[in-house]
Structure formats: C-alpha cells, structure tokens
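heads up, no residue letters with this:
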C-alpha cells in the first residue's frame, strides 16, 4: 500500500535542532524556561567542581572537556562504563554524530536502575502495546552494555529510553525503594528521557531511515504522551510511524523466514493501526491508515516464549497468551476504522452506524471466554503471568462502550428510542468489568499495579457517565442507582490511588467526579450557564460536531483550548504539514511534569467552569500557579 503522504526527505524529523545542546540535555529547551536555566547553571558549576577533582586521575579529561589525544581511549570504553562514570558529559568529539550519541548515553540512569525499570516494563506494561519480543530484546539489551560508543544502534537507544520512560511514569515508590532507586530523582528525570528519545530519533534520522526499533520507540512513547496530554506530538508521532511503516513494507504480509521477525513485523503494524484509529476516534480526525482493508495477518496467539527464529507454537483462541488482548483489540479497531472511512462521511447515516454496531457484537461474540463477563469467576484459573488479562478486558470493554455512546449520540433527537437504549446500555456496561475485578481482589486497590496503569481510563469513563447523569437526568432515571454506584466506586478508588506511590493526579480526579455528582444532588444550586456549557463540552467530548448541536446549544461555543478540528478536514496534506510544524513551535518540556498533566487531563474531559470553580482558584487549589 502506498503512503497517503509524500515521502519525507528528513527535514521534518521529530526534532531538528542544529544548535549545540545545553550540558546534559539532548535538545534545547525553551529559552524562557528560567527554572531550567538556573538548574543547568547549577549543574554546570557542579560539573566543574567534579572535573577539577577528577582530571588528575582520568587520562584524556581536562577541565575544558576531553583531550583529543585521549579520545581514542574513551571511544573504546564499554557503554556501561561510560554511563556509570558519566565521562562523556564533558566530551568534545571530532564528528557531531558521535558527540550527540555520547550526550544521549549519559542521560541513561545506571545499569542497575535500567535493569529494574526494564523488568518493571515487561512485567506490568508491555501488554498495553505489545510490539517487542522480550527474549530477543533482552539479548540485545545485554549486548548493548558491552558495546563501544561508535558501534551503538541509535534507534535501539531510542527504544531503550522509551521503555524506561514508560516505567518511570508508572512505577510505584514502593518498587523504587525495593530496588534502591531514588523515586523523586527518577520523576525529575522523566522529561530528560523524553528529550533523549526525540533527539535519538532525530540523530538516527528516523524519518528517512526508519527501522523496527524506531517504530517500537514511537509506539511505546505513547505511554508518556497520553499521560501528559501532548496531543500535537501524538499526531506528529503517528504520521512518522505510518510513513516509516510504509517505507519498511510493514503494510504487507511479512515474507521473512525468521519467525521472530515475522511476528514483530505484524505486531508493530497492527499496534500502529490501532493507535491511529484510537487517536482518530478521540479527536474526530481522519485516520491515516484504512486498516479495515489491510492485508497484513493479525499476530498469532502466542507468547514470546513460544517463538524462536525457526519455530513457533500457536495456541487455540480460548487459551490466554500475552497477545490475547492485542488480537481482540485489533479486531475491534478494524471495525472502528471502517466507521471513520471516507473521512467520517458515513457517521451521519443511522443505518451505517447500526450495521457497524452489529458487526462489533459479532466480533465480541467470538472473544475467548476470559473476555466475557459471564466467565469472570474463572479468572482465578489464570496463571500468574496472565495477571493483566482482566485489566486488559476492562481497557477493551471501556473503550468499546464509550465508542458506542459516541456512535449513537448524534441520533438522540432523530432516533431517540434506539439511540437512548444503546447509550444507556453502554453506560451501564462501561464499568462492569472493573466492578467484577474489584469484587474479586483481596488486596487494597492502591496495591494493584494494573489499576494504576488504567486509572486515567477509569477517570475518563466515570466523568463522562457522571456528566450524562447530570445533563440527562430523566432519561437515566431507571439506571441511576447502578451507574452512580459504579461512578462513586471509581471516585473512592481514585482517592486511594492519590498517594505519591501510585498517582499524584488521582486525588484531583476523584474531586472532579465528586463535584459533578454534587451538582446532580443539588440541581437548584447549579448556574444554568454552567449546565449549558457542560452540555456543549459533553457533546464535544463524546464526538459531537457543531452541526449536531440542538438549537438551544448552538450558541454555546466550546473553549478554544478544548475544541477539536472537524472530521471533515478539507486538505489532509496541508493539515499534516501543519502538524509537523507544531513540534517546533510548542514548548514540549514542562517545568512541572505532573502539574501540566493535571491541567490537560481536566480540560480534556470537562470544563473547569462546569465544576462551579473559577479557573484561577482551582489552579491555586492544585498548587500549580496561574498562567
């Protein structure tokens, strides 16, 4: 399949900074970021002190950098020694590429910290985007630490950073203590690792010279980008990933005789397709790939240990494997992808939506037993390595229910009976799986690592359902007790997750849900203007376009910082060019990572004014300043 975009010549790589970076960073930060400048100045002073005390015993090191007469010695050092000694913070190499590679290498944490974060990733996170073959990666990872500086694969380095970054934003304080990691220092390094990924992809020219490793890095990077709501970067990243996949021929069935390569080929392609469709559904933009027509076979139902270069053991569909959720999700998202075909031209057709909904149920009927609620009592039979399966089912089921609400929302006035029947059923089911999981768990919710991974989806679902109850009280009269009870459960659990150990955001998310429920309980205290604004924001959050708003809401213009572009984009190539330019004008490095995430997540789901709070007062309450 030909790419729908013109081939990239390399001028639009993820980062194009030709200036020499600041000490210890792979990309330039915003010049106006005063706290960062102060921090770098302090670091520079500390580096100088370190150099003065170490140059006598370190051949090739001087207070001004690395003596070129001793550079050959440094080039031959294993990567592990360079990282632990941090020598290359002060190196000046003859060729720019080696210099930048050295700067990236010293952004890595110590080998012990990397090991712990890699273990955490494959034990707790890899099921979300299953694009790696863990045994192969671990062999390459072990070899990486013994390589010399000039022999490293820069795309592998980007992938390595993406794994430790994903773990860095999800790892608990308890895990860090158990593995001797400074939790606060780790959180402070998150934005540096993000910068390193971007610079590594640029240095490796991932746009014009793509590789499987670069695509794996891009896909895994979504953990961070969605957590921090960097929507413009997600758009750009998906464009680069799709272009790279086309250039590598991933849009066709693999012909490799190497079973590992073949499966990774298919895994990467389908994760790109799912990511593309999910982002398109969330923003009501066109998809980049018509994956419902893709000839690429789905990944096989097998775990990593079932695959070697020459052999593969495929399991029956009703046997759980590491790929079970990803296979089921790929099937569902092929249906969703068809929903958005022709730039969403068929979304206004009730018959088309009904036919797609029927197709969804046909796919779900074929799900294995562990993805069906009536067999939830058998989850206890799952072996420990499949601990993630119920949580994966909640992730999948919640997404399906929210999308069904979006699909039928435009028809609540023209086809009210059918539309409301589906919407209420989907609203009731959206948290059913989570309720089952919670009822079967013996440990406190804050000790369940997988709950921390999907907490943002839980918040998104709960706040949407709470808003539906508030705005459409009469329609949900018979469902209020069940739906509200599940919403309150999520709010209580988010409050428990709010310790620094799991999620510093969850406390505020719990309060947001509570504010909406309070508006439901005391409607006489609600300002009508807030309700009208909430209706408008809810329509936007559920995928409604302005022409679908009723006459009473037509004048309620959503906030400019939350409004998404129309799905009927007039000039896709022009739009993509704009998206690629976004990265250069946006300030990607947040001074306070978690604070920016809080603001963006709240704004994405519901307008702050709808909660009866002035923006400035809420920002002050969150302790993040007014801007």
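Sure thing, it's come through. Worth saying up front: this structure is predicted, and the values here are computed from it rather than measured. Numbers count the residues shown, from 1 in each chain.

alpha carbons only for contacts and neighbour counts from here, please
OK.

Can you show me the strands along this protein?
Remark: strands assigned in the chain by DSSP state E are 61-62, 65-66.

Columns distance to residue 584 and mean neighbour count on top of the ones you listed, output as JSON lines?
JSON lines is the format used below for these (distance: least, Cα to Cα, whole Å; neighbours: other Cα atoms under 10 Å):
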{"stretch": "strand 61-62", "distance to residue 584": "35", "mean neighbour count": "20"}
{"stretch": "strand 65-66", "distance to residue 584": "30", "mean neighbour count": "20"}
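
Dump those strands to a markdown table, plus distance to residue 398.
Formatted as a markdown table, those follow (distance: least, Cα to Cα, whole Å):
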| stretch | distance to residue 398 |
| --- | --- |
| strand 61-62 | 56 |
| strand 65-66 | 54 |
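
so which of those strands gets nearest residue 583?
Nearest to residue 583, of all those, is strand 65-66, at 31.8 Å by Cα to Cα.

Of the strands of the chain, give the one that comes closest to residue 512.
Using Cα to Cα, these put strand 65-66 closest to residue 512, at 51.5 Å.

what's the neighbour count on residue 507?
Neighbours of residue 507 under the rule other Cα atoms under 10 Å: 18.

take a look at this one as well, against the first:
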C-alpha cells in the first residue's frame, strides 16, 4: 500500500470520500485531484472548502452548504445521527468491525490538511508557540512527522497523532490569516478548524487507549493542549485533565527520577514533570517530597538518543526560563502544601516574598534589567528570550500581588508598597517590547494573549479597588495599551475569548475607575463572572471588588486537623485535611494536598472535580490561586 503522505498533499476534508478523484472549484481555482485511500471507499460523500469558507458536501445536485464540520466525540458516545446523510451502515463499517484502531486512523487521517498546509502550521507552532513550555523535542517530532507522512496508515501511532492534531489546532487559533491563504486555506475557515483538530486530538487519545498504557507522548499532548484550553477559556476541561495527567505521570514514575538526564528521553521526563508542577494549582503534587532534577539548560539540538550536553546557566537556551520558573514554583508548592494556614500570617508572606525575590535577583544576565529598568532584547534565533523574561516576571509579580492583596486593607503594614513594586516589575518587559516594536505585530504575542489579559486584569483590579495609587494615570495608560493590543487578535478573526471579550472587560474596568464615587456595587458585581478565573474564584473576587464600594466582607477562616510539619514526614498513613471558610458564605471548604499512599507524592482517593467555590484558579503560567486565601484576613 502506498504511503498516505507520499504524494505530499492530501485534501482537507471531514470524514467521507469516494474512490473517484474530482476537480472542484475553490475561490475560482481548481483543486487538484485527490487520491483517497482504498480503505474508505464505502463512504460516498466528500467535503471541500468553498469560496465563502464554509464546508460543502458534494452531491449529485451540486454543493450543499453545511454550517460547520461535524464534531468528533469520544467513540463510546459518537452520535451517528450527525452522519445521517451518509449511507446507513458506512460509518458503522468503519468503526465497528475489524481492527478498530486502524479504522480510527483512516478516519482521523481524513481530517488532516494537506502536507504543505500542515508544514506551514507546524512551522508556526515551532517558532511561535513551543517556546512557552518546550515540552516537545522538535528534532524527534520532525523525524516522526516525516515518517508519518511517508508511511502507511496502519503504521501510524494514534497517541502521536493526538499530539500532531493539538499542534495544528493551536496554530489554527493564532496564525495570521494572510499566511494560510498562500497555501489554499480560506481566511474564514482556518479558525473553525482549530476546534475540529482539537476534537480530533482528543479522539485520537481515546482511540489509542491512552488510559490503559500511559506514555510520555500523551503528556506532551496535555502540555500543549493547556494553551488551547486557556485560549478558549475551557478551564473546566483543564481542571479535570490535570488530575488525569498527574495520575499518568505517576504511572510512568516521573516523580521517582533522581539522576540528571543523560539522553533525550530522560530529559523529556524531567521537562514534563516540572511542566506539571508549574501548572498544578492548588497542588496535587507535593514537590518538596520529590527529588526530580530541574530540566537541563540546553536546546533541543543538545539532546539525542545517547547524549545530553547542557550549557552553563550563563548561556541562554530555550529552557533557561523554565528552569527558573521551576525554582519559583518549588517555593510556592512547598508553601501551599506545608501549611496553608501560614498564609494568614503577614510575616510568612514577607518571608516567602523574600525567597521569590531571591530567585529573581539571581537570574542570569540575559534576564536582568539594565540601569534604566529596561529588559534586554535579542535578535534572530534568540528573540524568544524577552518573551520568556516577560512570562517569568509577570508570573512572579502577579503572584506577589495576590499574596499581599488580602492585607491591603490593613494600613499599618507596607503591603501596598510591595504591590506597587510588583506592578512595576510586571510591566517592565512588556513596555520594553512595546517601545522597541509594537507588541501586537510580533507573532509570539498571540499565544501570550491569556497571560497579557491576566496581568492586565490583576493591575486593573488593583487600580479600581485601591484607587489612591501614585502612578494611577500611567497605570491606566498601560492597561489601555494592553487592551488595544488584545484587539489585534479580534482583527485577525481569532475566536479566542480573550480577543472577543477581554478587551471590553478591561475597558469596562477603566470606565468604572473613572466614575469615581459614582461606581455602584451593582457595577462591580457585573465584573465578577469575567474576573473570577483570574482573581481566584467568584467568592474572593466578589469580596475584593466589594471593597471598592464598601460592601466587601471580611474573610473568616479556620484551619483544623493540621499536623505540624516536623511531625508529618512521608508516612503512608498520614492524611491531612484542611478546611477554610468561604469569605462570603462562611461554608467550610476542603483544601486537601494529595499524598500517594506509600509514596508521599500523590493521592486521588479524595480528588473531586467539582469546584463550586472557585478554589481552582488556573493560569497559563500556573500562578498561585487564592485557594488558601480563605485562611487569611482581607
């Protein structure tokens, strides 16, 4: 059988194709004949792109418009009614008889773009997305990618296909539309394919039985897909998949690694472990009980099947930022799981803040600021460094603001000054990038949209509630600038909610600030749903914004059954259950660090996906949620 990628191109279609190759007009141009695989000859309809960017079904009577491509769902709940226009038994023949894995491969392959289109989308991912997490080893992926296109369908790996589809979906969200038009993808359709390819990725995982035999590849799929869930504001999916990913990491023994990596496989284990740690809030992992080495300071080319060549930390690599981010979250994780009640102590916050600043003071030269507090810029192959610096500084600065925010009502401490310094540091790299060149004109900005929005919301909330801020006028200008930059995504027809709604939310917050005393409790209440994910859940968001109009409620807290750190150890019998009071309802909430029996790292017996009180406050860089905020006064 000929390789399914041997011809170099393959039509972008949804399931269904006959044996014949036809020429169909697309935007006035002919689409070259497409050879369909013999294995799917039983399906008698085909879909193509038309000039208006909708998907059309070619029938004897001509093209019939469809609103969108059929959604792919999990095998066990696939609604066959969605395919009622196919022959009655064609889809059943595909998935219900014979080798189901092979049949799913053949079905999913039909959702791929052409080889040329896929090359463009993959290149965009590598250049402008992968630098954020760096959990895909690009040389290995490129080799597998080439083998995939040149090989046979039966030889394809479904779990690897899930990784390919999620990279395509992310690129489809952000890639400039004029780029894809050069390779035959329509301006209005590429954004819709982001959703199709995302569901194809999930389908490939399930068809590949990822739950039965965990692999590093499926953890890579999770890592990359985090960005899709953030971009589409599907935090519920991310919450549930996080616990599953950690369970899979446990099954693979990632938490048991002790030795520095000596090859690419070992290094990717370490990278994936620390990526989970950085994203894990509130912690399901107790990092202080693990001795997994930090990732090596190396680029992908420094790794191979039998070698690993790390660089000195004084030399920048694609992993440099992730090493220091891991150090930051090691401190945060330890503080959260050791004793959440400590967060009600201002002294504890000051001490933790000192440790965080110690990590930042020890950053290498390429992440340091100059005498004018400007970030260093780098050309060419190192242009990702300022953006990594931006992630790292906004991550730490926003964390510091969150820690001090509950103490701002107490005017006897210096929490307000600490927050102002954190605000300054949060914006410094962004301002440098903006002064050098318009931020929104740089492709690496697009995948950072959620992070930009998070920082802008944090600063706008501080401005709105605290009001008397020395640099309020400048801060307002900065927030306005970030809102303007987010508008570029909307201009690109990106479906990312940050692009559609984020800008308007920030402008509403600025407007309420300008209203002064006329801002009513109802005005701030209307902001709660839009800000709760960023500010730590609806309860803490409502309590904090309520201070703007004098209607905020004081946090009440209690911590019970807390075993002192010195007595806890790692005993398999030790289980800790913390409860904190919701600041509005005073209901007792469970805050339960996960401890694996016999291991002291995980425990999922008490894991609940429901989160009615907003304890989960996920952020693209794993910013500390306000999960423990109920234990400290506001």
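Thanks, I have the structure now. Just so it is clear, the structure is predicted and the values come from calculations on it, not from any experiment.

Could you measure from the aligned residue in the second structure for residue 520 of the first structure over to residue 456 of the second structure?
Taking TM-score structural alignment, the alignment pairs residue 520 of the first structure with residue 513 from the second structure. Residue 513 of the second structure sits 14 Å away from residue 456 of the second structure, going by Cα to Cα, to the nearest Å.

Residue 308 of the second structure too?
Separation of residue 308 of the second structure from residue 456 of the second structure (Cα to Cα) stands at 39 Å.

What is the burial count for the counterpart of residue 463 of the second structure in the first structure?
In the first structure, the residue paired with residue 463 of the second structure according to TM-score structural alignment is residue 469. Residues lying near residue 469 of the first structure (other Cα under 10 Å) number 22.

now the helices for the stretch 1-150 of the second structure?
With DSSP state H, counting those that start in this stretch as the criterion, the stretch 1-150 of the second structure has helices at 90-95, 100-109, 115-128, 138-150.

and among those, the most buried is which?
Burial of the helices of the stretch 1-150 of the second structure is given as mean neighbour count (mean count of other Cα atoms under 10 Å); helix 100-109 ranks first at a mean of 20.

Can you check which part of the first structure that one sits on?
Under the alignment (TM-score structural alignment), helix 100-109 of the second structure falls on residues 96-105 in the first structure.

picking up where we left off before, can you pick out the residue with more neighbours from residue 513 and residue 456 of the second structure?
The residue with more neighbours, out of residue 513 of the second structure and residue 456, is residue 456; 27 against 22, by other Cα under 10 Å.

The more buried one contacts residue 479, doesn't it?
Yes - between residue 456 of the second structure and residue 479 there is a contact under Cα atoms under 8 Å: 5.8 Å.

Overlap of the contact sets of those two?
Jointly contacting residue 456 of the second structure and residue 479 under the rule Cα atoms under 8 Å, 6 or more residues apart in numbering are residue 506.

one step back: what distance do you get for the closest residue to the match of residue 463 of the second structure other than its chain neighbours to residue 503 of the first structure?
Closest residue to residue 469 of the first structure apart from its sequence neighbours, by Cα to Cα, 6 or more residues apart in numbering: residue 476 at 6.4 Å. Using Cα to Cα, we find residue 476 of the first structure at a distance of 32 Å from residue 503 of the first structure.

Look at the aligned partner of residue 421 of the first structure in the second structure and say how many residues are nearby.
Aligning on TM-score structural alignment places residue 421 of the first structure opposite residue 417 in the second structure. For residue 417 of the second structure, the tally of surrounding residues (other Cα under 10 Å) stands at 13.

Repeat that for residue 56 of the first structure.
Residues lying near residue 56 of the first structure (other Cα under 10 Å) number 11.

Quickly note the distance from it to residue 71 of the first structure.
Taken as Cα to Cα, the span from residue 56 of the first structure to residue 71 of the first structure is 16 Å.

Quick one: map residue 231 of the second structure onto the first structure.
Counting by TM-score structural alignment, residue 231 of the second structure corresponds to residue 227 in the first structure.

Residue 597 is in contact with that match, correct?
Yes - using Cα under 8 Å, residue 227 of the first structure is in contact with residue 597, at 6.6 Å.

residues in contact with residue 556 of the first structure?
532-533, 536 are the contacts of residue 556 of the first structure under Cα under 8 Å, 6+ apart.
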